[in-house]
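Q: no sequence on hand, only this structure:
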């Protein structure tokens, strides 16, 4: 079976819902479902999170980030972090751990590097989308951050399958964008129970054209992706494709202020939230 045929088979299996997840990812998906149960109360949520070290560390880090710690009071325990963040943000954090775990199961050193870069890219996009949504639109920043975290989840799944199919990405990223991005992405989003508004925003990102000022979460995602200092290793640069340099983009104006001014004013929020997601 040649590489393209393997690619098409993986995409076809994903389209049928036949996804292969490592054991640690399956355990985190169970945690995600438990936290989503309407009967899950604060104390139980804190206990469930404390049982998962990765989720615990990220929950406390995000609760202490500039985006969420507006009072300046530092939190050092999971229960207080859960109280500050709430269940919606907790669901986002759990999903981020699931996405990251897909990359950490990879044995191939080159693919592990790609996975690490992809996660760094997603963290930047998620943090930037959170801040830009709050400042520029009437949409929900929490939804935007969640969309930023999962917008490349299909790519993480593909990278996790490269141990089973060595050489799968030897032909570059064009095959992924042609055969796999949308089909695999949609299947993994469905498996993770991603809400339809988030899926719609990601679909908009796949087909979108930059809109300034952004109106929807899809618009914000595209802008945040262009602004990310770390590109996705699975995609051609959307900035390069548009023939626009990053410096030119940040000099564009939104109302009376340049995008550069807005980003400068939000630098600490974006930096601290990105760092918390990378814990």
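A: Sure, I can see it. The structure presented is a predicted model; accordingly, all values stated were derived computationally and were not measured.

Q: could you use CA atoms for every contact and neighbour count after this?
A: Will do.

Q: show me the contacts for residue 48.
A: 31, 35 (Cα atoms under 8 Å, 6 or more residues apart in numbering).

Q: second one coming, line it up with the first:
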């Protein structure tokens, strides 16, 4: 890709961010209804079930999730949607709905010419969501389902960048250059998208962890800490590296605030693999 084309694409991103024109397709109506329902303090299972039942794919995924070994170790067969929702909890139901919506965006037919790249981002999103969930579970006061959602949404800016890069085939043909572009721009692009979807500020902040990480160890752990640490741990998983680099991460303030120590790593890895397996089982049709 020529420097002129690269500059043009970067200029386009800057202009779109300034104008607020960054957007992916809207979430399906069922996701919006579920989110709105769960904002109420007195919502009933029957109300959530009624909203979910309008989407057969979501119904089937929730039943698979509820019957998975991760959420149903006793193996008692669940066939009722109401029982499945009761077993999983409202937050997990919401996260499953959001997960399916992101998957549909990533694997949409109109993006078939960049399907491998879109699928790779989707797979990484599931990994980061699973790792964020198990990292958050290490610290009292952090909600693991909200952490899952943060991890799931963290890569959404890359989906947009991929769709915009279809007009620049030379960039897509150069994975190294594309990765540089995506790493530089996906946090701000993703933040704009997640804001447009009206997610809470605590979720939005995790899209730009470098902007919100603190160097002070005495502060309370945040979801920003969780997503940052989860992302770093995944890099070590990719490289099978448990050495000095991992020790350096665990000495960082974010990991210290969460309370992750070397003796926790084996259990954390086991929990991550179990969570990721359950998520893949539930979301793979």
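A: Arrived safely. What you see is a predicted model; the values in this text were computed from it and never measured.

Q: next, count neighbours for the residue lying closest to residue 93 of the second structure once chain neighbours are set aside.
A: Distances taken as Cα to Cα, 6 or more residues apart in numbering put residue 85 closest to residue 93 of the second structure, at 6.7 Å, once the chain neighbours are dropped. Residue 85 of the second structure has 23 neighbouring residues, counting by other Cα atoms under 10 Å.

Q: any idea what residue 85 of the second structure aligns with in the first structure?
A: For residue 85 of the second structure, the aligned residue in the first structure is residue 82 (criterion: TM-score structural alignment).

Q: now the element after the host helix or strand of that match, going C-ward?
A: Under the criterion of DSSP states H and E, residue 82 of the first structure resides in helix 78-104. Counting by DSSP H and E, the next helix or strand C-terminal to helix 78-104 of the first structure is helix 109-136.

Q: packing partners for that following helix?
A: Packing partners of helix 109-136 of the first structure (3 or more Cα pairs under 8 Å, 6 or more residues apart in numbering; DSSP states H and E): helix 78-104, helix 141-150, helix 153-160, helix 217-227, helix 267-277.

Q: residue 2 of the first structure is nearest to which of these?
A: Within these, the stretch nearest residue 2 of the first structure is helix 153-160; the backing value is 16.3 Å (Cα to Cα).

Q: hmm, residue 68 of the first structure is touching residue 59, no?
A: No. Look at residue 68 of the first structure against residue 59 with Cα atoms under 8 Å: they stay out of range, at 11.1 Å.

Q: just want to know which of those two has more residues nearby.
A: residue 59 (29 against 16).

Q: quick one: the more buried one and residue 151 of the first structure, what's the gap?
A: Noted for residue 59 of the first structure: a distance of 20 Å to residue 151 of the first structure, by Cα to Cα, to the nearest Å.

Q: for whatever residue of the first structure lines up with residue 53 of the second structure, list the residues it contacts.
A: Per TM-score structural alignment, the equivalent position to residue 53 of the second structure in the first structure is residue 50. Neighbouring residues of residue 50 of the first structure by Cα under 8 Å, 6+ apart: 56, 78.

Q: go again using 6 Å as the cut-off
A: Residue 50 of the first structure is in contact with residue 56, counting by Cα atoms under 6 Å, 6 or more residues apart in numbering.

Q: same check on the one 10 residues further on?
A: Residues near residue 60 of the first structure by Cα under 6 Å, 6+ apart: residue 81.

Q: how about it, what's its match in the second structure?
A: Match for residue 60 of the first structure (TM-score structural alignment): residue 63.

Q: can you tell me the element its match falls in?
A: Counting by DSSP H and E, residue 63 of the second structure is found in helix 56-66.

Q: now that helix against helix 90-106, angle please.
A: Relative orientation of helix 56-66 of the second structure versus helix 90-106 (axes from the mean of the first three to the mean of the last three Cα atoms, to 10 degrees): 130 degrees.

Q: how far apart are helix 56-66 of the second structure and its match in the first structure?
A: Superposing on the first structure and averaging over aligned pairs (mean Cα distance after the TM-score superposition for the first structure), helix 56-66 of the second structure comes out at 2.9 Å.

Q: tell me how far the equivalent of residue 99 of the first structure over in the second structure lies from residue 93 of the second structure.
A: In the second structure, residue 99 of the first structure lines up with residue 102, judged by TM-score structural alignment. Using Cα to Cα, one gets 14 Å for the distance from residue 102 of the second structure to residue 93 of the second structure.

Q: okay, the two: which has more neighbours?
A: residue 93 (28 against 22).

Q: could you measure from that one over to residue 87 of the second structure?
A: According to Cα to Cα, residue 93 of the second structure stands 10 Å off from residue 87 of the second structure.

Q: and for residue 175 of the second structure?
A: 42 Å.

Q: compare the two (neighbour count), which wins?
A: residue 87 (17 against 12).

Q: now the more buried one. Nearest residue, chain neighbours left out?
A: Leaving aside its sequence neighbours, residue 87 of the second structure sits nearest to residue 66 (Cα to Cα, 6+ apart; 6.6 Å).

Q: surely that neighbour meets residue 85?
A: No. Applying Cα atoms under 6 Å as the test, residue 66 of the second structure and residue 85 come out as separate, 7.9 Å apart.

Q: tell me how many other residues surround residue 166 of the first structure.
A: Counted by other Cα under 10 Å, the residues lying close to residue 166 of the first structure total 12.

Q: let me fix that, I meant to ask about residue 150 of the second structure.
A: Residue 150 of the second structure has 28 neighbouring residues, counting by other Cα under 10 Å.

Q: and if you look at residue 279 of the first structure?
A: 13.

Q: and if you look at residue 271 of the second structure?
A: Neighbour count for residue 271 of the second structure, taken as other Cα under 10 Å: 18.

Q: and the helix or strand containing it, what does it pack onto?
A: Element membership for residue 271 of the second structure (DSSP H and E) is helix 265-283. Helix 265-283 of the second structure sits against helix 56-66, helix 115-136, with contacts defined as 3 or more Cα pairs under 6 Å, 6 or more residues apart in numbering; DSSP states H and E.
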